[in-house]
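Colleague: got a sequence here, can you model it:
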Amino acid sequence: MRAPAPFRAPVPAGRRPVVPPAVTLPPAFEALYALHGARYLGYALAHVAEPAASRVLGEAMGEVAIRWADIVRRPNPAACAWTVVSARIRARSGGSGLDPADLTPGLFERVGLRHPALEYDAFVLHDVLGYSVEETAEAMGAEVSRVRYALLAGRGPGRPERVARGPAGRLPAAARNTPHE
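Modeller: Have a look, this model is predicted:
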């Protein structure tokens, strides 16, 4: 027995079917994603489990692609891209991940931190995901000294030096999605 042929809607005479145009991304955008894609995915996985993490990262990278012409005109395109990606991931995590606003109310103000997102992002990339300070700075488009300062300032008195972490090249498993490990 033969399988039935797939249904194809008839095309009216004189009309060709509409074919979406092929999208070619700029080589610099592709390079940015090739360089940082694994770190971005790890950051997304720290907030939500798969398949939502890949979907949220896709949305974030889509936003970066839409804004690409403006991003590459900035003095630090990697920092601009990180800002878009990290903000989108935190916003789309639905509060299920670690969010600076969910931490002890007033903590950042009491400690005197002016950039809670910087400290939070550095903490997630470095302490949770296990990237080196240099790799963390590269992903965030920040200077190494600024990331070091953010990590020290974010620890404050009474915070442990480091949480348990896996090898730097390995993405966290879905079980590591909880902030109380």
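
Colleague: contacts, neighbours, all on C-alpha from now
Modeller: Will do.

Colleague: so residue 81 touches residue 64, yeah?
Modeller: Yes. The pair residue 81 / residue 64 is scored as a contact, 6.1 Å apart, by CA atoms under 8 Å.

Colleague: more crowded one of these two?
Modeller: residue 81 (26 against 20; other CA atoms under 10 Å).

Colleague: on that earlier part again, common neighbours of residue 81 and residue 64, please.
Modeller: residue 71 (CA atoms under 8 Å, 6 or more residues apart in numbering).

Colleague: could you identify the helix or strand that succeeds the strand or helix carrying residue 109?
Modeller: Element membership of residue 109, judged by DSSP states H and E, is helix 107-111. For helix 107-111, the following helix or strand on the C-terminal side (DSSP H and E) is helix 116-123.

Colleague: distance of residue 149 relative to residue 140?
Modeller: Using CA to CA, to the nearest Å, we find residue 149 at a distance of 14 Å from residue 140.

Colleague: more neighbours, the two?
Modeller: The neighbour count for residue 149 versus residue 140, taken as other CA under 10 Å, is higher for residue 140 (26 against 14).

Colleague: helices and strands around the lengthiest helix in the chain, which ones?
Modeller: Ranked by residue count and defined by DSSP state H, the top helix of the chain is helix 27-45. Secondary-structure packing of helix 27-45 (3 or more CA pairs under 8 Å, 6 or more residues apart in numbering; DSSP states H and E): helix 52-66, helix 77-92, helix 133-140.

Colleague: to residue 125, which of those lies closest?
Modeller: helix 133-140 (5.8 Å; CA to CA).

Colleague: want to put them side by side, so please do this one too:
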Amino acid sequence: MTTLHHPSHTPDTPLTLALPLDFTAFCELHHHHYQRYARTRITDPATAQHAVHAALGDIAMRWPHLLASPSPAACAWHLLKHRIRQHTTNPRDSGHNDDLADTALLHHTLHLTDTDIAHVTGTPLHTVRYQLHTTHHPPAPPEPQTPMPPPPGQA
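Modeller: Prediction:
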């Protein structure tokens, strides 16, 4: 059960909403991480909080569909990122998903474990581990190509 206080209500008459228990549990598990992520992407704390609350509203409206999906956490993460993109001017946020950068941010800046990242984003753990490995060990530059000497007798 969630209690909301509307400005037109006095503290004696709160607006009480009955939300599904599984949705409430989802919010309890993810809200803190969502809020911290939003704060790294949106400089104004009130705007970051608004984006997270709007995303949780989007998630609530689609909750039955999210539960029927292969990864409710991945769907919810997508909705959160959509709301955050509405409040940012970073070109990285202009529409394409940069999952590798998000994984790096969640791990290196917010200090989430690989398992926590997988749970929050709905990304398979093996994918998160690969992404973290990639951020720690970027591919080596290609070796310079040296021309092969001509075969003997064809110089």
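
Colleague: counterpart of residue 122 of structure 2 in structure 1?
Modeller: Correspondence of residue 122 of structure 2 to structure 1, assessed by TM-score structural alignment: residue 141.

Colleague: how close does its match get to residue 32 of structure 1?
Modeller: Going from residue 141 of structure 1 to residue 32 of structure 1 by CA to CA gives 11 Å.

Colleague: intersection of neighbour lists for the two?
Modeller: Contact criterion CA under 8 Å, 6+ apart; residues shared by residue 141 of structure 1 and residue 32: residue 78.

Colleague: more neighbours: the two, which one.
Modeller: Using other CA under 10 Å, the more surrounded residue of residue 141 of structure 1 and residue 32 is residue 141, with 18 against 14.

Colleague: show me the contact partners of stretch 101-120 of structure 2.
Modeller: By CA under 8 Å, 6+ apart, the residues outside stretch 101-120 of structure 2 that reach it are 30, 33, 36-37, 73-74, 77, 123-125, 128-129, 131-132, 135.

Colleague: ugh, wrong one, stretch 32-40 of structure 1
Modeller: Stretch 32-40 of structure 1 has contacts (CA under 8 Å, 6+ apart) with 57, 78, 85, 125, 139, 171.

Colleague: the second one and residue 141 touch, don't they?
Modeller: Looking back up the chat, that one is residue 78 of structure 1. Yes. When contacts are counted by CA under 8 Å, residue 78 of structure 1 is listed as touching residue 141 (4.7 Å).

Colleague: quote the end-to-end distance of stretch 126-135 of structure 1.
Modeller: Start-to-end span of stretch 126-135 of structure 1 (CA to CA) is 8 Å.

Colleague: about what we covered before: against structure 2, where does the longest helix of structure 1 fall?
Modeller: Under TM-score structural alignment, the match for helix 27-45 of structure 1 in structure 2 covers residues 21-39.

Colleague: who touches the alignment partner in structure 2 of residue 60 of structure 1 in this structure?
Modeller: Structural alignment (TM-score structural alignment) places residue 60 of structure 1 against residue 55 in structure 2. Contact partners of residue 55 of structure 2, counting by CA under 8 Å, 6+ apart, are 76, 79-80, 83.

Colleague: I'd like to know how far residue 55 of structure 2 sits from residue 87 of structure 2.
Modeller: Taking CA to CA as the measure, residue 55 of structure 2 falls 12 Å from residue 87 of structure 2.

Colleague: now residue 35 of structure 2: how far from residue 23 of structure 2?
Modeller: Per CA to CA, residue 35 of structure 2 is found 17 Å from residue 23 of structure 2.

Colleague: tell me the residue in structure 1 aligned with residue 86 of structure 2.
Modeller: Mapped onto structure 1 by TM-score structural alignment, residue 86 of structure 2 lines up with residue 92.

Colleague: one more: residue 72 of structure 2?
Modeller: Under the alignment (TM-score structural alignment), residue 72 of structure 2 maps onto residue 77 of structure 1.

Colleague: list the contacts for the nearest residue to that match once chain neighbours are set aside?
Modeller: In space, and not counting its chain neighbours, residue 77 of structure 1 is closest to residue 71: 5.3 Å by CA to CA, 6 or more residues apart in numbering. Listed by CA under 8 Å, 6+ apart, the contact partners of residue 71 of structure 1 are 64, 77, 80-81.

Colleague: show me which pair in the residues you listed is furthest apart.
Modeller: Using CA to CA, those span at most 10.2 Å, a distance reached by 64 and 77.

Colleague: what separation do you get for the spatially most central residue of structure 1 and residue 52 of structure 1?
Modeller: By CA atoms, centre = their mean, structure 1 has its centre lying nearest to residue 40, at 3.7 Å. Distance from residue 40 of structure 1 to residue 52 of structure 1, counting by CA to CA: 13 Å.
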